[in-house]
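> Here is the input, now give the coordinates:
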Amino acid sequence: MTQSSLDWDAIYRQEPRPPWSIGRPQPELAALIDQGKIRSDVLDSGCGHAELSLALAARGYTVVGLDASATAIKAAAALAAERGLTTATFAQADITNFQGYDGRFSTILDSALFHALPPGSHQDYARSIFQAAAPGARLYILAFAAGALGDDDPDRPGSRGYTETELHDAVATLWRVDDIRSANLYGNAAALEVLGPAFAEAERDGEGHFLTPGFLLSAHKPER
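Here you go, the predicted structure:
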């Protein structure tokens, strides 16, 4: 993840782990893998601890994970080495302005990065991943819905979720949006104490996670 106003390295060093580090891919994105909707090469955009990248590599996909946090990238690379996963590579990058991957990726996955982008940078992000995408590439964004982060409180600072229309319009400037549907995002329940009262009544799954509402957006890069 990346956001200029936050110290992401400090966040990735903290215990308990950040709420989005659930020890496995988000279930909505894991389902896409199971359904055969992912094609190599894959960009894991804002990979964090990179369980999504590692799960893909374990199935033979070639995947690149990019994140603003050097701490997260170091941890992800260490896990890949520990598990003997040679098709996953990781690099620190400003996800709103990165280069060196023009036209490479057939699939781009955004696992709850979108809401954490710095204000005003969403079009830079859309442009950067568009440039990195091959013609016909698929884009999947798992994003928080408006209100999911307590952002219905006008006095609450920080990240916010998006309405379906806002998410669609932010992506559709460059990408061809195919579908947006309701989806759940899972969080690490051990981190609930640091999240504040907005999550006090969050649904639990009985496996150490809480659930928050969001959207799964599917889009593609036109062939021409």
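
> hey, let's count contacts and neighbours off CA atoms from now on
OK.

> Excluding chain neighbours, what is closest to Trp8?
Ser69 (5.6 Å; CA to CA, 6 or more residues apart in numbering).

> Confirm that Leu109 lies within a helix, as I assumed.
No - if the criterion is DSSP: H, G, I helix; E, B strand; the rest coil, then Leu109 is strand and not within a helix.

> Hmm, Ser40 and it touching each other?
No - taking CA atoms under 8 Å as the definition, Leu109 is not a contact partner of Ser40, at 11.5 Å.

> Okay, and Ser53 sits in which element?
Using DSSP states H and E, Ser53 falls within helix 51-58.

> quick check: longest helix of this protein.
For the chain, the longest helix by residue count, based on DSSP state H, is helix 70-82.

> helix or strand right after that one?
Toward the C-terminus, helix 70-82 is succeeded by strand 88-92 as the next helix or strand (DSSP H and E).

> can you give me the helices for this structure?
For the chain, the helices defined by DSSP H cover 8-13, 27-34, 51-58, 70-82, 122-132, 164-171.

> So which elements touch the third one?
What that stands for is helix 51-58. strand 63-67, strand 88-92 (3 or more CA pairs under 8 Å, 6 or more residues apart in numbering; DSSP states H and E).

> The structure of the following sequence is requested for comparison with the preceding one:
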Amino acid sequence: MSFNSLAIEEILMIPKPAQQARSDGRRDFWNQFYESSAESWELSLPSQFAAFVANEIDRKAHVVDIGCGNARDSFFFSRHGFLVTGLDASEVAVASAREHTKTQGGDGLEFAITNLKDGMVQQVLSNRRAKAVCIYARFFLHAITDDEEDSLIDALHEGCQPGDIVAFEYRTLADRDTTKVAPPHFRRYLCAAELDEKMKQFQFTKRYGVEGVGFAKYKAEDAIVARAIYEKGL
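Here you go, the predicted model:
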């Protein structure tokens, strides 16, 4: 485990009960966040990353949107003909997304809850609904712990087939001290080279990568992020 990729909270030696409390606190934060925005929910524009990825993958692919949140990117992919499975740890987010599929979603759009350690990712991948699969995770890796990241990559290694695509966008180490718009909450800051090496160890070859600003600008915040596309090898 690299020191540089750790969040401030991760640097301390935190007892397991405190780790569980922090995990519960993160889930509570996001449940409250999505609860507060439920009444004003509207089908918003997709992220820049979703539009980018949609042009890079097979138009008949099954997109697995991990950390789907308010599901704006899940709905975007669905509206453009992709089969989509949205996964999130927030019960509120998943319930809201399911409710809005009644008016905004297609037959190929579904949602489920996962904590990354319950086997749901592997189950979704084993029940793939298309020959081509794209694992899509925007602003997710930096919102989970190192241990959860390991669980996710283990699941992708186990469940992905050769040729499957993994698309990540996440905050880098350089973004640690930049202006943030959202309320303070748990974040990690990742080293792209370290993630590339880890993915390589699990048989994922990097096909594209870039790091900088201008990819995820939102109001006064212009996050320093990395984008990467990997392909599962033999």
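
> returning to that earlier point: what about Leu109 and Ser40 of the first structure, which has more around it?
It is Leu109, of Leu109 of the first structure and Ser40, that has more neighbours when counted by other CA atoms under 10 Å, with 24 against 16.

> Would you quantify the distance from that one to Leu43 of the first structure?
6 Å (CA to CA, to the nearest Å).

> about what we covered before: list the helices and strands the longest helix of the first structure packs on?
In terms of contacts (3+ CA pairs under 8 Å, 6+ apart), helix 70-82 of the first structure is packed against helix 8-13, strand 63-67, strand 88-92.

> try 6 Å this time
Here helix 70-82 of the first structure touches no other helix or strand, going by 3 or more CA pairs under 6 Å, 6 or more residues apart in numbering; DSSP states H and E.

> What range does it cover in the second structure?
Here helix 70-82 of the first structure aligns to the second structure at residues 91-103, judged by TM-score structural alignment.

> Mean distance of that stretch to its aligned residues in the first structure, please.
Following the fit onto the first structure, the mean deviation recorded for stretch 91-103 of the second structure is 1.2 Å by mean CA distance after the TM-score superposition for the first structure.

> Rebuild the helices and strands packed on helix 51-58 of the first structure as JSON lines, extending it with mean neighbour count.
JSON lines is the format used below for those (neighbours: other CA atoms under 10 Å):
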{"stretch": "strand 63-67", "mean neighbour count": "25"}
{"stretch": "strand 88-92", "mean neighbour count": "21"}
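
> closest one to Ala137 of the first structure among the ones you listed?
In terms of CA to CA, the element of these nearest to Ala137 of the first structure is strand 63-67, at 14.0 Å.

> how big's the offset between that closest one and the second structure?
Counting by mean CA distance after the TM-score superposition for the first structure, strand 63-67 of the first structure comes out at 0.4 Å.

> Need the contact partners of that strand.
Strand 63-67 of the first structure is contacted from outside by 1, 41-47, 88-93, using CA atoms under 6 Å, 6 or more residues apart in numbering.

> ok, so of these, who is nearest Pro119 of the first structure?
Met1 (13.8 Å).

> Quick one: neighbours of Ala58 of the first structure, just the number.
For Ala58 of the first structure, using other CA under 10 Å, the count is 17.

> That one matches what in the second structure?
Aligned partner of Ala58 of the first structure by TM-score structural alignment: Arg79.

> what about stretch 67-75 of the second structure, start to end distance?
Stretch 67-75 of the second structure end-to-end distance (CA to CA) = 14 Å.

> At the geometric centre of the first structure, which residue do we find?
Closest to where the C-alpha atoms of the first structure average out (CA atoms, centre = their mean) is Ser111, at 2.2 Å.

> what's near enough to touch that residue?
Per CA under 6 Å, 6+ apart, neighbours of Ser111 of the first structure: Leu142.
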